[in-house]
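Visitor: whatever this is, show me its structure:
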Amino acid sequence: MSLSPQFLDELRARTVLSALIGKSVKLQRAGREWRACCPFHNEKTPSFYVNDDKGFYHCFGCSAHGDAIRWMTDQQGLPFIDAVKELAQAAGLEVPAQDRRSAERAERAKGLHDAMEEASRWFTEQLHGLAGAEARAALERRGISAGTARSFGLGYSPDSRGKLKEALASFGDPMLVEAGLLIQVEDKAPYDRFRGRLMIPIRDARGRVIAFGGRVIGDGEPKYLNSPETPLFDKGRTLFNLDRAQAAARKAGRVIAVEGYMDVIALAQAGFGEAVAPLGTAMTEAQLERLWRMSDVPILCFDGDAAGQKAAIRAAHRALPLLGPGRSLSFVTLPQGQDPDDLVRSKGPGAFETLLREPEPLVERLWKQELAAEPLTTPENRAGLKRRLGELARTIGDPMVRDEYLSEFRNRCDEAFAPPERNRQWQGGGGGSWQRGSGGQPRGGNRPGQRGGWRPPEPPPSDTARQIAQGIDPVLAKAVVAGLIRHPAQIARHLEVLGSLRLADGALGRLFEAVVDVALADRQLDSGGVRTILAKSGFNDIANELLRADTLPFSFTRHDGDDEARAVADLDEAIAVLVTRPAVDAALAEATAALQAGLDETAFERQVALVQEQEALKARLANLVLADEDD
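Guide: Down below sits the predicted model:
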């Protein structure tokens, strides 16, 4: 359907906005305008204004703004075309005709909606009749009141293969099969899909019944049976209780996603009308988008068991590519083995509200999940943690949010794995030395930067460390040391892998050791502070030479770069190449020697693979070199 701007303008002109909004909001005259407490957020002093002359509403508190169509889509939760149709009908306008195929689909959908509505009424009648006694008793045992059952339209499907089919015979078997109410098996007669179950209507954003969830009464499998996907029902795009939760979420300023129907119903009865639930599947991208239309940071409150927590982390991973500035998720973890229904029944609404007041941010949930994934007792384990966190962050689509997550994970790793602070006391007198409080021997002769910190003596270098030190690229090593001086906050992150630089010959090795001492002694120092201390310690000339703008062509060695995130990322990559390349070169030399000796049948394959890896490292390094126009 194509709606011209002229038609939409005429529709807005014929709609008295204050009359439309006044149906659900108490407006007060304020000069030529109307005002009220905003329906989109909680407030005590009116800041929501409606202007009929200009045809828009505006809230000076939360910035909600729109016209009549926007009101119907945002406040009433209608799809755009449905909003237009309702406004046009009220204004006496005829909506432009649909093409023949669209008209046929619309008419077909209307018939399906009628069938679903009639089925819902019939199920409700059964619940309150003689056949529904057992279902009513089950609701009573769960603490669901009669009023709550009525407000959700709960019903009962008798344990029969043909009673619903008979009751809705006027719609015809084909339509009832298409609506998911009957099951058709090959050429046999269709029969009722739902039998002997408590029936829970699933509604769309407009409140129309589009599907059902059937819960078994007593024992039986499956515990829940949902409608199949139909022209009305796409379970991956639908949330249970969406129609009722939209307005409640605006008032509460939050939306809560829980696992199941009964959780939503129990929470609504306890006063939490802003709860919704997916429909027997993991949270989908479309469902997350629905949640974000109601709140910038929805709260996910899945069951406290292992399955519930796995579902929560799956939703977290699925949300990452969709994050944006201010748009995220938060989590509430329930006591082990409990769901929201259990909690509000056993401890009351106050206990649940207490949990909701301090939800766990998405970044915290991801960090804890990866931290607990495996022991972190070895450098390899810790490197694995950093790799996993980096991979998670890099799935985020928004570059600003992605950089923030990379920075946050980096900082958390720095704090978690920094060398432990040692208890120390100043031994006054002429020596000027620090002594460990545990009784260790004093270390005389402060090295640069040892003004406020202590590092334990370095262990003797291994043969591997010496091999790496001998094989490092001297130009790249100079660039890395320059980068660490420019970005001293990164030193602690790479301390383990950079140990081989201490063994480099001559002034470069000594400079690196001095830079590390300075940075670890005071982690708040910026580049200028590090350079000042180095100058006082006799390293001024070599540091200045490394930091000359035309010496090394990398972003992390330049002082005039305005992209800190890029510089840090490039420094990370350079360090990875620096420490990996000597090992690859050594392995390649070993494979070549084995090939020449003819003693190893796999030497040729290893040689080819290592040459490819060597070329890949060269390419990675080439990508870090600034182009001429960046100089």
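
Visitor: drop to CA atoms for contacts and neighbour counts, all remaining ones
Guide: Fine.

Visitor: in stretch 44-54, what counts as buried?
Guide: Neighbour-count burial for stretch 44-54 flags 47-52 (criterion: 16 or more other C-alpha atoms under 10 Å).

Visitor: what's stretch 277-289 in contact with?
Guide: For stretch 277-289, contacts defined as C-alpha atoms under 8 Å, 6 or more residues apart in numbering pick out 226, 235-241, 257-261, 264, 311, 314-315, 318-319.

Visitor: here's the other one to compare against:
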Amino acid sequence: MTLSPQWLDELRARTTLSTVIGPSVKLIKAGREFKACCPFHNEKTPSFTINDEKGFYHCFGCGAHGDAIRFLTDHRGLPFMDAVKELAGKAGMDVPAPDPRDRERQERSAGLHDVMGAAQKWYVEQLDGIEGGEARAYLEKRGVTASTIRNFGIGFAPDARGKLKAALKNLGEDKLIECGLLIQPEEDGKSSYDRFRGRIMFPIRDARGRVIGFGGRILGAGEPKYLNSPDTVLFDKGRTLYNIDRAGPASRKTNRLIVVEGYMDVIGLSRAGIDEAVAPNGTAVTETQLERMWRLDGQPICCFDGDAAGQKAAVRAAMRALPHLGPERTLRFVALPAGQDPDDLVRQGGKAAIEALLEKPEPLVDRLWRHEVDAAPLDTPESRAGLKARLMEHVQAIGEPNVRQLYRDEWLQRFDTLVRPQRGQQQQGQGRSLFPRREWKKQGGRFVPPPPMPQAATRAIGAGGIDRTTARALVLGHALYPDAIGDHVETFAHLPIDDRAAAKLRDRMVDLTMSGQMLDRTGITTILADTETASEWKQVSKGGDIGFSFTRSKSDPELARRDLGLAVEALHAKTEIELALAEATRRLEQEFSEKAYAEQQRLIAAKKSYNDRLASLAGNE
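Guide: From the prediction side, this is the model:
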């Protein structure tokens, strides 16, 4: 359904915001506005304001801001259309009718909610019955109390092919099939039968608390261990989160959201009094699920199992989040003891044990760094180049420019510290400046950069210099945006520029930067055009627009500086990869092995990736 901006504006105009927010918080009249303690974070002094005339609320403490629709979606967790319908009903407005197909789908969905509710009730009755004895014993063994069973609506599906079908036959076999409760065989003449058999049943609810699907855990041996409802009109396992209906209100009180792997992990945390936990429905975390998490908490804590599979899931979640990171959108991680899940930890140490872990979560930037550093030994030039290439690939996946630049700077600092330790520098992992002044020496009146990394001495093995056009584009770009030189002066100084004019101008620019001169565009071009480099500057500057954002004087400065940094880094990484590739090829020619061949192919792919990246920069406006 599409709602026009005009219709939504009319809805907002007919809605008095204070009456929408009033039932949730105590309002205090303050002139033409209202004040209250913010419902989105804990505070004792009111910093939350409501302006009925302008139709928006704003918190000066946490920054929460929005209109009546936003309040219902963010505070009460309602889907957008449900919030609109609730406000429209109170405002006496009719929501525009959907097209016939949408109307039919909504009417069918309403009926299916009743079917799912009836199924959940029946499963609960079976858990309490004679056939539910083994299931009750299992839950008791796992520490699940009667009140927890009640709160989560846990039930039991008997190990029979037709008991649910018979019990709910008055609701219609077609609806039971459409809900995924029955399986209809493809063979003609075959009867439908119960999907869930011999399983403990965990109802999956939407944000409004309506049952939309089930997860069933088998009792005893058998596969799969957990069986979910199939995708239906009501249920899409990649778009919803288990326990979202209970975790939403709880997270708004505690100002945090915890993400665990499974149903029993959520239930285990709840037994410890931690209700702000959700879980994906048997799949890796999806982008849609990330969006739902971030609506509740800008930095959810991923608390996955301590085994290899759990840590792999944590890394997948981190990588899935990269394109969507922002100033207030990230993930954090806690590492559980090896072989333990959150439920184990709660049963052994109670709430204190899990809170001790949650107290100091690991930032996403640290989790991915640790994953890549631990992926393989860093004892060869190829492996070190591979680490750098993987890190930069992660950087390029980040969509938000400022976050991308900060991740790049952070990881390059750590990489530099890791592969090129210096006497007297800080211990590995603490980081240091990429370009410490004390590493440079002054010889013959010029600053000389520190020696390049060891593998650069083998450049003759196979790495060529930067092509003339690109080299001159870099020089021209840094002349147009000289404040960018200091961001990567050491890397810029070591780029293998074969073009004599570009190399001489580059060395002059590096020397000016390391001399501490603060030069603007006019100042640096004046110096480059003087006697010492006049001829070279004339050759390079007449090239004009070479196709990059940073070679155009009227480009957006932020974009130009960003692209300059990316280009310098891509060329530097490409050089290192070419060196590693040449060495890997030499070793492969000496003695073939699957491992050496795989490394060669990975480096070839990495080189192509950086070539593509440089080509893409030429298209930026």
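
Visitor: ok, back up a step: from the contacts of stretch 277-289 of the first structure, which land in strands?
Guide: Among those, the members found in strands (DSSP state E) are 226, 257.

Visitor: out of the buried residues of stretch 44-54 of the first structure, which is nearest to P420 of the first structure?
Guide: When those are compared for distance to P420 of the first structure (C-alpha to C-alpha), S47 wins out at 53.7 Å.

Visitor: okay, the buried residues of stretch 44-54 of the first structure in JSON lines with distance to Q89 of the first structure and secondary structure next?
Guide: Listed next are those as JSON lines, based on distance: C-alpha to C-alpha, whole Å; DSSP: H, G, I helix; E, B strand; the rest coil:
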{"residue": "S47", "distance to Q89 of the first structure": "31", "secondary structure": "coil"}
{"residue": "F48", "distance to Q89 of the first structure": "27", "secondary structure": "strand"}
{"residue": "Y49", "distance to Q89 of the first structure": "25", "secondary structure": "strand"}
{"residue": "V50", "distance to Q89 of the first structure": "22", "secondary structure": "strand"}
{"residue": "N51", "distance to Q89 of the first structure": "22", "secondary structure": "strand"}
{"residue": "D52", "distance to Q89 of the first structure": "19", "secondary structure": "coil"}
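
Visitor: could you export the residues you listed as TSV, including distance to F171 of the first structure?
Guide: Converted to TSV, the buried residues of stretch 44-54 of the first structure look like this (distance: C-alpha to C-alpha, whole Å):
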residue	distance to F171 of the first structure
S47	50
F48	47
Y49	47
V50	45
N51	47
D52	45
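
Visitor: tally of neighbours for E33 of the first structure?
Guide: Residue neighbour count, defined by other C-alpha atoms under 10 Å, stands at 16 for E33 of the first structure.

Visitor: quick one, what contacts it?
Guide: By C-alpha under 8 Å, 6+ apart, the neighbours of E33 of the first structure are 49-52.

Visitor: what's the closest of these to G180 of the first structure?
Guide: For those, the nearest to G180 of the first structure is V50 (43.8 Å; C-alpha to C-alpha).

Visitor: residues touching the closest one, list them.
Guide: 17-18, 33-35, 56-58.

Visitor: P158 of the first structure corresponds to which position in the second structure?
Guide: By TM-score structural alignment, P158 of the first structure lines up with P158 in the second structure.

Visitor: just list the residues touching its match, thanks.
Guide: Taking C-alpha under 8 Å, 6+ apart, one finds 126, 131-132, 197-199 in contact with P158 of the second structure.

Visitor: make it 6 Å
Guide: 197-198 (C-alpha atoms under 6 Å, 6 or more residues apart in numbering).

Visitor: which ones among the contacts of V50 of the first structure lie within helices?
Guide: The helices, defined by DSSP state H, take in 17-18 from the contacts of V50 of the first structure.

Visitor: picking up where we left off before, any of the contacts of stretch 277-289 of the first structure buried? List them.
Guide: 226, 235-241, 257-261, 264, 311, 315, 318-319.

Visitor: please work out how many residues are found near I485 of the second structure.
Guide: If we define neighbours as other C-alpha under 10 Å, then I485 of the second structure has 23 of them.

Visitor: now do the buried residues in stretch 181-195 of the first structure.
Guide: Those buried within stretch 181-195 of the first structure under the rule 16+ other C-alpha under 10 Å are 181-184, 190-195.

Visitor: now swap in stretch 350-365 of the first structure and tell me
Guide: Going by 16+ other C-alpha under 10 Å, stretch 350-365 of the first structure has these buried residues: 352, 356, 359-360, 362-363, 365.
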